[in-house]
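*Asks:* Have a look at this fold, sequence not included:
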């Protein structure tokens, strides 16, 4: 393992940012999950209103037993919300529910970055795992071709992380715009929801930086004599 130790410093900035981003999202969520909205809508009600107004009546909303595991599943066209978001009448629950509806709207409109991301998911899931195996076999056995192939395959994970950024930022932008214009949230409530979603977005930025750093690290290792 000592062979790889010196390259770990490449990951250090990304690791620090990742910890900061996770603390930021936890802090924002914990704060605004305790602040009840003036309208008192639950996350489920917010999502249902937004979906119906977007003409997405067929999309069902389900509860998933996972804290902050909220997501939109494009394959089954189901919006899944954690219990806290589904039943919560808070700024955090409204913001998160609206964000996931933003993804459903992207799906309906065939938003390009989302289409590209969804199309490469199966390939990236396989290539990102295989890349490490090929890379380490190549390093241990001195097969430069396998090392290069591993790096190329891992690049797919980096591309996926980069494409994810506009998808997430756009979903948040859609969510906040609707929450504000439809008067689902008011003034400081919108600011609170913005802080929650901005904090969540930073975790994706951190993930992208980590994957880029890891790619640089692999290249650095491969260039060793």
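*Replies:* Cool, the structure landed. Here the structure is a predicted model, which means the values were calculated and not measured. Numbers count the residues shown, from 1 in each chain.
*Asks:* C-alpha from now on. contacts and neighbour counts both.
*Replies:* Noted.
*Asks:* in the helix or strand that contains residue 165, what's buried?
*Replies:* Residue 165 is part of helix 144-181 when elements are defined by DSSP states H and E. Within helix 144-181, the residues scored as buried using 16 or more other C-alpha atoms under 10 Å are 146-165, 167-176, 178-179.
*Asks:* So what's the gap between stretch 165-179 and the chain middle?
*Replies:* Offset of stretch 165-179 from its chain centre (C-alpha atoms, centre = their mean, to the nearest Å): 12 Å.
*Asks:* can you check stretch 20-37 too?
*Replies:* The gap between where stretch 20-37 is centred and where its chain is centred comes out at 16 Å by C-alpha atoms, centre = their mean.
*Asks:* Please spell out which residues along that stretch are buried.
*Replies:* 20, 21, 22, 24, 25, 28, 29, 32, 33, 35, 36, 37.
*Asks:* Switch these over to JSON lines; also include distance to residue 138 and secondary structure.
*Replies:* Listed next are the buried residues of stretch 20-37 as JSON lines, based on distance: C-alpha to C-alpha, whole Å; DSSP: H, G, I helix; E, B strand; the rest coil:
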{"residue": "20", "distance to residue 138": "35", "secondary structure": "helix"}
{"residue": "21", "distance to residue 138": "34", "secondary structure": "helix"}
{"residue": "22", "distance to residue 138": "34", "secondary structure": "helix"}
{"residue": "24", "distance to residue 138": "39", "secondary structure": "helix"}
{"residue": "25", "distance to residue 138": "39", "secondary structure": "helix"}
{"residue": "28", "distance to residue 138": "44", "secondary structure": "helix"}
{"residue": "29", "distance to residue 138": "44", "secondary structure": "helix"}
{"residue": "32", "distance to residue 138": "49", "secondary structure": "helix"}
{"residue": "33", "distance to residue 138": "48", "secondary structure": "coil"}
{"residue": "35", "distance to residue 138": "54", "secondary structure": "coil"}
{"residue": "36", "distance to residue 138": "56", "secondary structure": "strand"}
{"residue": "37", "distance to residue 138": "56", "secondary structure": "coil"}
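*Asks:* let's bring in a second model and compare:
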């Protein structure tokens, strides 16, 4: 019994831990910092001008949907990132501008998302379809329905999504630590004592998609058991 409890706790830590940590870090450093030279949106605009990305714009996004839109050439930032002065706002904005710079320079790492993200989306759609269609197909074909097997298939598809997100991780890491952090240091936009905190935020930015993919596996698993 103890073994099963420990296994359950380990699974919860693996699947939910990264997402909880990412959200905790981003929230932890959202405290207002009026001493900073500008908001995340203002920093993004400044960096785009400084690095001569004149065809890239900055726009508002839905909360938690910060990203660089390669097709539209738009850095989209959450309202709080766009308007607030905080370490999280500054780091997230610099991270997304880092993606824009990598794409502008046509770096190989900038193509990972374009190459692999559609695969992740396709696998997620397949998981959702199987989630709801399998019981119906079992009934229509008069095959025995096994919830455990159904769940294992869903988890397998979810793990494929995680592996795809891991393939994209170098692009996220590049945006955080080869672009954003050097830009913030070189421009002296932050006091030196804030750099370790910004490192944590940039790590959270890089891990966002992997953490989300891991959590989705358990969300998929819960549905057929209700």
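*Replies:* Here it is on my side, so go on. Note that this is a predicted model, so its numbers are computed, not measured.
*Asks:* residues near residue 16 of the first structure, how many?
*Replies:* 12 (other C-alpha atoms under 10 Å).
*Asks:* What does it correspond to in the second structure?
*Replies:* Aligned by TM-score structural alignment, residue 16 of the first structure pairs with residue 13 of the second structure.
*Asks:* show me the contacts for residue 151 of the first structure.
*Replies:* By C-alpha atoms under 8 Å, 6 or more residues apart in numbering, the contact set of residue 151 of the first structure is 131, 135, 215, 218, 219.
*Asks:* Tell me if I am right that the third one is in a helix.
*Replies:* Yes - assessed by DSSP: H, G, I helix; E, B strand; the rest coil, residue 215 of the first structure belongs to a helix.
*Asks:* That one contacts residue 156, doesn't it?
*Replies:* No - between residue 215 of the first structure and residue 156 there is no contact, the gap being 10.2 Å when judged by C-alpha atoms under 8 Å.
*Asks:* separation between the nearest residue to residue 109 of the second structure once chain neighbours are set aside and residue 114 of the second structure?
*Replies:* Spatial nearest neighbour of residue 109 of the second structure, excluding adjacent residues (C-alpha to C-alpha, 6 or more residues apart in numbering): residue 171 at 5.3 Å. Between residue 171 of the second structure and residue 114 of the second structure the distance, using C-alpha to C-alpha, to the nearest Å, works out to 11 Å.
*Asks:* Remind me which helix or strand the match of residue 16 of the first structure belongs to.
*Replies:* Here residue 13 of the second structure is assigned to helix 2-28, by DSSP H and E.
*Asks:* just checking, residue 189 of the second structure touches residue 37?
*Replies:* Yes - with contacts counted by C-alpha under 8 Å, residue 189 of the second structure reaches residue 37, the gap being 6.9 Å.
*Asks:* give me the number of residues near residue 187 of the second structure?
*Replies:* Neighbour number of residue 187 of the second structure under other C-alpha under 10 Å is 10.
*Asks:* do the one 3 residues further on as well
*Replies:* The tally of other residues near residue 190 of the second structure (other C-alpha under 10 Å) stands at 17.
*Asks:* So it, which state does it fall into?
*Replies:* Taking three-state DSSP, the label given to residue 190 of the second structure is coil.
*Asks:* List the contacts of whichever residue in the first structure pairs up with it.
*Replies:* Under the alignment by TM-score structural alignment, residue 190 of the second structure pairs with residue 185 in the first structure. Residues in contact with residue 185 of the first structure (C-alpha under 8 Å, 6+ apart) are 37, 38, 39, 91, 179.
*Asks:* For the residue nearest to the last one when sequence neighbours are not counted, give its distance to residue 152 of the first structure.
*Replies:* Leaving out its chain neighbours, the residue that sits closest to residue 179 of the first structure by C-alpha to C-alpha, 6+ apart is residue 185, at 5.5 Å. From residue 185 of the first structure across to residue 152 of the first structure, the span is 46 Å (C-alpha to C-alpha).
*Asks:* coming back round to it: please spell out the PyMOL selection for the buried subset of the contacts of residue 151 of the first structure.
*Replies:* Buried members of these, defined by 16+ other C-alpha under 10 Å, are picked up in PyMOL with:
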select buried, resi 131+135+215+218
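*Asks:* Filter the contacts of residue 151 of the first structure down to the ones in helices?
*Replies:* 131, 135, 215, 218, 219 (DSSP state H).
*Asks:* Spell out which helix or strand contains residue 58 of the second structure, please.
*Replies:* Residue-wise, residue 58 of the second structure maps onto strand 57-60 under DSSP H and E.
*Asks:* same question, residue 209 of the second structure
*Replies:* Per DSSP H and E: helix 195-222 holds residue 209 of the second structure.
*Asks:* buried stuff in that helix?
*Replies:* So for helix 195-222 of the second structure, counting by 16+ other C-alpha under 10 Å, buried means 197-218, 220-221.
*Asks:* Could you find the closest non-adjacent residue to residue 54 of the first structure?
*Replies:* residue 105 (7.2 Å).
*Asks:* Alignment lookup: that neighbour to the second structure.
*Replies:* Using TM-score structural alignment as the criterion, residue 105 of the first structure maps onto residue 101 of the second structure.
*Asks:* Equivalent analysis for residue 51 of the first structure, please.
*Replies:* Using TM-score structural alignment, residue 51 of the first structure lines up with residue 48 in the second structure.
*Asks:* which residues does that match contact?
*Replies:* Here residue 48 of the second structure is in contact with 54, 56, 97 (C-alpha under 8 Å, 6+ apart).
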